[in-house]
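> can't give you the sequence, but here's the structure:
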């Protein structure tokens, strides 16, 4: 089993819109030691089979299956795979569940099939699947630009996070197509990163359209400075230790889902793969 960790956008600035409709961004990614898990088994017949489907998502449309088939095509392998997903991250939560699953599939099958394409080629394949996939493939906390694919690795503090999960799934396409979205936040340089500062340009749009998110932000802000990640719906606050995060979590309504996780500058997926290589003497 390999982890497919969550990510947080510690800030998200929308700096413009390209002629093709895609938005230019500046954001700060950090991983969490919490996420989905994926299991892999090699097949000799070239078939790709995901044995744990997601409700409402057709087998062939699932990013995991698409990632596996894309790697097959690009590597030229005749091998296939059986795949299993232990889904823990909410869909439409802004914490990268689908993108992370795709990245773990690319890295896991690259290892299982012996493709050895390397991170550069795998990240390029990942970009065909989604703008957030490359950061999960590369596995380092990063300052991201462009549509999110231009990555500069950074070293950040690694606090503990309380991540609240409002009972709503939010479409990224809906938020980025909203006419009221701010699209002209001034560009900053990586040397001027506002760690702990910055803002999320998508948050006002989501708060206005989704009272579930607005209410959770208002609630969590009573205890800790809180922010939405990505295009929502998850909301997070940072703490110096797990105990402080736990104390706040016990004051939340029992109906509000949440999890507590440690921030990671090196993805748990890459930590696991490095241990596997060390154990194999590679």
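Thanks, I have it. These numbers come from a predicted model, not from an experiment.

> from here on, just use CA atoms for contacts and neighbour counts.
Noted.

> where do the strands sit along this protein?
2-17, 23-43, 48-50, 80-86, 142-145, 150-153, 160-165, 226-228, 235-239, 257-264 (DSSP state E).

> distance to residue 201 and mean neighbour count added to those, as JSON lines?
Output for the strands of the chain, formatted as JSON lines (distance: least, C-alpha to C-alpha, whole Å; neighbours: other C-alpha atoms under 10 Å):
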{"stretch": "strand 2-17", "distance to residue 201": "6", "mean neighbour count": "24"}
{"stretch": "strand 23-43", "distance to residue 201": "10", "mean neighbour count": "21"}
{"stretch": "strand 48-50", "distance to residue 201": "36", "mean neighbour count": "20"}
{"stretch": "strand 80-86", "distance to residue 201": "32", "mean neighbour count": "19"}
{"stretch": "strand 142-145", "distance to residue 201": "15", "mean neighbour count": "23"}
{"stretch": "strand 150-153", "distance to residue 201": "19", "mean neighbour count": "17"}
{"stretch": "strand 160-165", "distance to residue 201": "19", "mean neighbour count": "24"}
{"stretch": "strand 226-228", "distance to residue 201": "10", "mean neighbour count": "25"}
{"stretch": "strand 235-239", "distance to residue 201": "14", "mean neighbour count": "23"}
{"stretch": "strand 257-264", "distance to residue 201": "22", "mean neighbour count": "19"}
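
> OK, contacts around residue 32?
5-8, 261-264, 267-268 (C-alpha atoms under 8 Å, 6 or more residues apart in numbering).

> let's bring in a second model and compare:
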């Protein structure tokens, strides 16, 4: 590929699980879920620089993640193999999303890589094809590929696009790392929540909008329990995914900023706007 083709910089947005119910466990060990994914405008940014060879390189590896284990590299290699292209790319990442925070950062990075390189390499693959590829990398990848807030079932891959309210969120990371496998393997984890309809879930509020992982995470990680109890004093709050991040919704940016400023005295905190359409889709004009 000619070196004159300009670099492409694209966002990889975070997600929140507005609710997360565990309704069963499959024979393969994976859990059956019902969740509402909402995208937010807190993003990593990936820059893709075309190469004249077929190499896949990541210029700034993430701490504790081997180069070939990074989902960005794996996604690019997967797309190469699936499409048969011999094009290569050098990738640089501006990492803003905390690793292991339950915000889907790694999955979003993989999705942005698939969507971005499909565009850059002019492969012409559909989002459905990219999402199917992405599912082999992680259950959360398809929602980021499709780029819309969604009701999800199965392991999180059966998606129906929905339109959610778009409040301002305070997102807090208590500074600990949560082991997702450990949470899902905990014998006390609720695995038998009664399934609900999407329509009922979209009505919102308790008891539908809860996170079945929350009690286990709070018991295992006291700093998360402390932060969640603090945030709950300011607004109804819950965990996203298996954590460690937690969030609360506010009607105004000013209200969210005031709480985030107080939270920032103790923890990492952000103010983010809820979205229904991914900024990745917007950046590519899709």
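In hand now; what should we look at? From a predicted model like this one, the values you see are computed outputs, not experimental measurements.

> do a quick rundown of the helices in structure 2.
71-83, 105-120, 127-135, 141-146, 180-185, 198-203, 214-220, 222-232, 253-263, 279-283 (DSSP state H).

> trace residue 182 of structure 1 over to structure 2, please.
With TM-score structural alignment as the criterion, the equivalent of residue 182 of structure 1 in structure 2 is residue 190.

> and what of residue 173 of structure 1?
Counting by TM-score structural alignment, residue 173 of structure 1 lines up with residue 181 in structure 2.

> likewise residue 240 of structure 1?
Using TM-score structural alignment, residue 240 of structure 1 pairs with residue 251 in structure 2.

> list the contacts of that match.
Contacts of residue 251 of structure 2 (C-alpha under 8 Å, 6+ apart): 167-168.

> repeat that for residue 165 of structure 1.
90, 93, 233-235, 256-258.

> got the contact list for the spatially most central residue of structure 2?
In structure 2, the C-alpha nearest the mean C-alpha coordinate belongs to residue 104, at 2.2 Å (C-alpha atoms, centre = their mean). Shown in contact with residue 104 of structure 2 (C-alpha under 8 Å, 6+ apart): 14-15, 140.

> at 10 Å instead, please
Contacts for residue 104 of structure 2 (C-alpha atoms under 10 Å, 6 or more residues apart in numbering) come out as 12-17, 39, 97-98, 110, 138-141, 144, 240-241.

> map it onto structure 1.
Aligned by TM-score structural alignment, residue 104 of structure 2 pairs with residue 96 of structure 1.

> residue 276 of structure 2 contacts residue 163, correct?
Yes - Residue 276 of structure 2 lies in contact with residue 163 (C-alpha atoms under 10 Å); the separation is 6.1 Å.

> who's more crowded, the two?
residue 276 (19 against 14; other C-alpha atoms under 10 Å).

> leaving out sequence neighbours, find the closest residue to the match of residue 182 of structure 1.
Spatial nearest neighbour of residue 190 of structure 2, excluding adjacent residues (C-alpha to C-alpha, 6 or more residues apart in numbering): residue 212 at 6.1 Å.

> the one you found corresponds to which position in structure 1?
By TM-score structural alignment, residue 212 of structure 2 lines up with residue 201.

> same question, residue 150 of structure 2
That one, residue 150 of structure 2, aligns with residue 142 by TM-score structural alignment.

> residue contacts, that match?
9, 27-31, 135, 148, 150-156, 190, 265 are the contacts of residue 142 of structure 1 under C-alpha under 10 Å, 6+ apart.

> what about residue 154 of structure 1, neighbour count?
Residue 154 of structure 1 has 16 nearby residues by other C-alpha under 10 Å.

> I'd like to know how far the equivalent of it over in structure 2 sits from residue 91 of structure 2.
When structure 2 is aligned by TM-score structural alignment, residue 154 of structure 1 is paired with residue 162. To residue 91 of structure 2, residue 162 of structure 2 is 32 Å away according to C-alpha to C-alpha, to the nearest Å.

> if we can go back for a sec, do you know how far the match of residue 173 of structure 1 is from residue 114 of structure 2?
Using C-alpha to C-alpha, residue 181 of structure 2 is found at 25 Å from residue 114 of structure 2.

> got it, and residue 200 of structure 2?
Separation of residue 200 of structure 2 from residue 114 of structure 2 (C-alpha to C-alpha): 33 Å.

> could you do residue 215 of structure 2 as well?
According to C-alpha to C-alpha, residue 215 of structure 2 and residue 114 of structure 2 sit 35 Å apart.

> same check on residue 150 of structure 2?
Where residue 114 of structure 2 is concerned, residue 150 of structure 2 sits at a distance of 19 Å (C-alpha to C-alpha).

> what of residue 99 of structure 2?
Relative to residue 114 of structure 2, and taking C-alpha to C-alpha, residue 99 of structure 2 is found at 20 Å.
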